[in-house]
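Undergrad: Prediction below, plus the sequence it came from.
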Amino acid sequence: MQIRHALTQTSQPVSLIVNNEKSNTRNIGMNPATRLILTILCWSPSLLTAQQLALKTNIPALAVRVPNLSMEVTLGPSLTLDVAGMYNPFQVSETKKWKLWSLQPEIRYWLCKPYSGTFIGVHGGVGQFNMGGIGGSVDLGSLGQFEYNALKEHRAQGSFWNAGLSIGRHWILSPRWGLEGTIGLGYGRIHYERFRCVHCGESMGSGDKPYYGPTRAALSLVYMIN
């Protein structure tokens, strides 16, 4: 939602660049720094000996075919660290592209105790995207049709970062399983370049736009490891 909202405010083209075909299919896989951060988080002895460890997946993201995984560890009596990651290297079809990765750590303060009840958090995030051929409409009943056609005929590729505050709640379903909902608001920036079609390399210009609004949203299935 954040990416699409900013891209609807299309600026005038500032350059016209014709790239070769190879540039159309650039891989937006995670850079070495991101891989290193994930490796440290997954294998640090301090995390492996934490009091509690939870693995989660964001159900709405899975519904739109974006693989994702989150890990949360206990830091103290009321504090936890949550690290959420998304990575989708797959192209939807010949006419649609929906590639992205993102990493979003968050420090949480629990009003009761970790993994039970309400929490508030401070988060930040970074990511890259390569999207095109995405558009359509949603029937809002008496409010009419909501259309999102900013990338229906075009492609956008770029990066983003954000930071914000969030609030959420964890519901215990069993000793091992739980459900978590969270929403966050904040500020971010999106840097992107628009291309004339999904596969071609003809640039329509670039932009760098600020963003105010939702920076985090998830309804996650939680599994407690220890």
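TA: Everything's here; your move. Numbers count the residues shown, from 1 in each chain.
Undergrad: From here on, just use CA atoms for contacts and neighbour counts.
TA: Fine.
Undergrad: remind me, longest strand of this protein?
TA: strand 145-172 (DSSP state E).
Undergrad: what about the helices in this structure?
TA: Secondary structure of the chain (DSSP state H): helices at 2-7, 21-24, 32-43, 45-48, 59-63.
Undergrad: neighbouring contacts of the second one?
TA: Judged by C-alpha atoms under 8 Å, 6 or more residues apart in numbering, the contacts made with helix 21-24 from elsewhere in the structure are His199, Cys200, Gly201.
Undergrad: next one: the longest one
TA: Contacts to helix 32-43, defined as C-alpha under 8 Å, 6+ apart, come from residues Leu47.
Undergrad: list the buried ones in that helix?
TA: Residues Leu41 are the ones in helix 32-43 that count as buried (16 or more other C-alpha atoms under 10 Å).
Undergrad: just how off-centre is that helix within its chain?
TA: Helix 32-43 sits 17 Å away from the centroid of its parent chain (C-alpha atoms, centre = their mean, to the nearest Å).
Undergrad: Also the fourth one?
TA: Centroid separation for helix 45-48 versus its chain: 25 Å, with C-alpha atoms, centre = their mean.
Undergrad: let's bring in a second model and compare:
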Amino acid sequence: MQQEPQQPQNPQKVQQKKPRIQTSADENEIVFKPLTETDKKPEAASRKGTASKEEVATKKVVTTKKAVTTKKEKGNHSERYMALKSNIAYDAAGLPNLAFEMQFSKHISVELPVICSFWDISQKHAVRTVAIQPEGRWWLKQLGAGHFFGVHAHVAWFNVKWQKDRYQNTDRPLLGAGVSYGYLLPLSKHWGAEFSLGAGYAHIKYNTYYNIDNGAQIGTETRNYWGITRVGLSLSYRF
């Protein structure tokens, strides 16, 4: 039985069926299939996804840089205001002192200064004392900068020699309270200069002795003092 000759296939169909690869060594038989809309969508989606990841990464870097910049702008300070101080005015008068201040709310801080002296100026002159003067402060704008108002109390134990007499507190110390105003001028990220002046009341009861070794007691006196109770010219270091 004679087989019918096979009809040649339609070149267009062959061209459509050929994949997008090289089918032989002959360059004329390299056929490429055009991309359809379906083929383009995954590539577009892939590009979109890649761009989104890059954008997210960029945003993270920018956010991190902003956080670091913000931290630097704050001067690497502690979140809560804390400072260590020394009153130069008292130091110059021979009264070494040290104060610590801490923030308790947005506008309120508490300072605790300790003042002491254990030296004799001369044979007839000496000031030996230990005193504390806690103060609560209200800062008008920002803690650690600018104007503030304070309310303070004072407690002191003393033994003072002056000329022919020596004065010493009785069984209870000096007690009193007052109000003050001050201003802190920032000098750098951590350092500042503080100026303050306070006035108030102090109740003093003391014994008087002859200013000689084992001098006899002359008498006991009581005084109510109204006037300057606080003078500050301090150098401050902020943590």
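TA: Cool, got the structure. It should be emphasised that the depicted structure is a prediction, and the values quoted were computed from it without experimental measurement.
Undergrad: picking up where we left off before, out of the helices of structure 1, nearest to Pro77 of structure 1?
TA: Of all these, helix 45-48 sits nearest to Pro77 of structure 1, with 15.2 Å by C-alpha to C-alpha.
Undergrad: circling back: by contact count, what packs against the longest strand of structure 1?
TA: On a contact count with 3 or more C-alpha pairs under 8 Å, 6 or more residues apart in numbering; DSSP states H and E, strand 145-172 of structure 1 meets helix 2-7, strand 117-139, strand 177-195, strand 203-224.
Undergrad: from what I can see Leu84 of structure 2 touches Val110, true?
TA: No. Here Leu84 of structure 2 does not reach Val110: they are 12.0 Å apart, not a contact under C-alpha atoms under 8 Å.
Undergrad: Which among the contacts of helix 21-24 of structure 1 count as buried?
TA: By neighbour count, with 16+ other C-alpha under 10 Å, these hold His199, Cys200, Gly201 as buried.
Undergrad: quick one: which of these is nearest to Gln2 of structure 1?
TA: Checking those one by one against Gln2 of structure 1 (C-alpha to C-alpha), the nearest turns out to be His199, at 23.1 Å.
Undergrad: which residue in structure 2 lines up with the closest one?
TA: Aligning on TM-score structural alignment places His199 of structure 1 opposite Asp213 in structure 2.
Undergrad: same question, Trp101 of structure 1
TA: So, by TM-score structural alignment, Trp101 of structure 1 is matched to Val130.
Undergrad: Tell me, how many residues neighbour that match?
TA: When neighbours are counted by other C-alpha atoms under 10 Å, Val130 of structure 2 registers 18.
Undergrad: how deep is the closest residue to it other than its chain neighbours tucked in, by neighbour count?
TA: Spatially, and ignoring its direct neighbours in sequence, Val130 of structure 2 is nearest to Cys116 (4.4 Å; C-alpha to C-alpha, 6 or more residues apart in numbering). Using other C-alpha under 10 Å, Cys116 of structure 2 has 20 neighbouring residues.
Undergrad: Map Cys116 of structure 2 across to structure 1 for me.
TA: Aligned partner of Cys116 of structure 2 by TM-score structural alignment: Tyr87.
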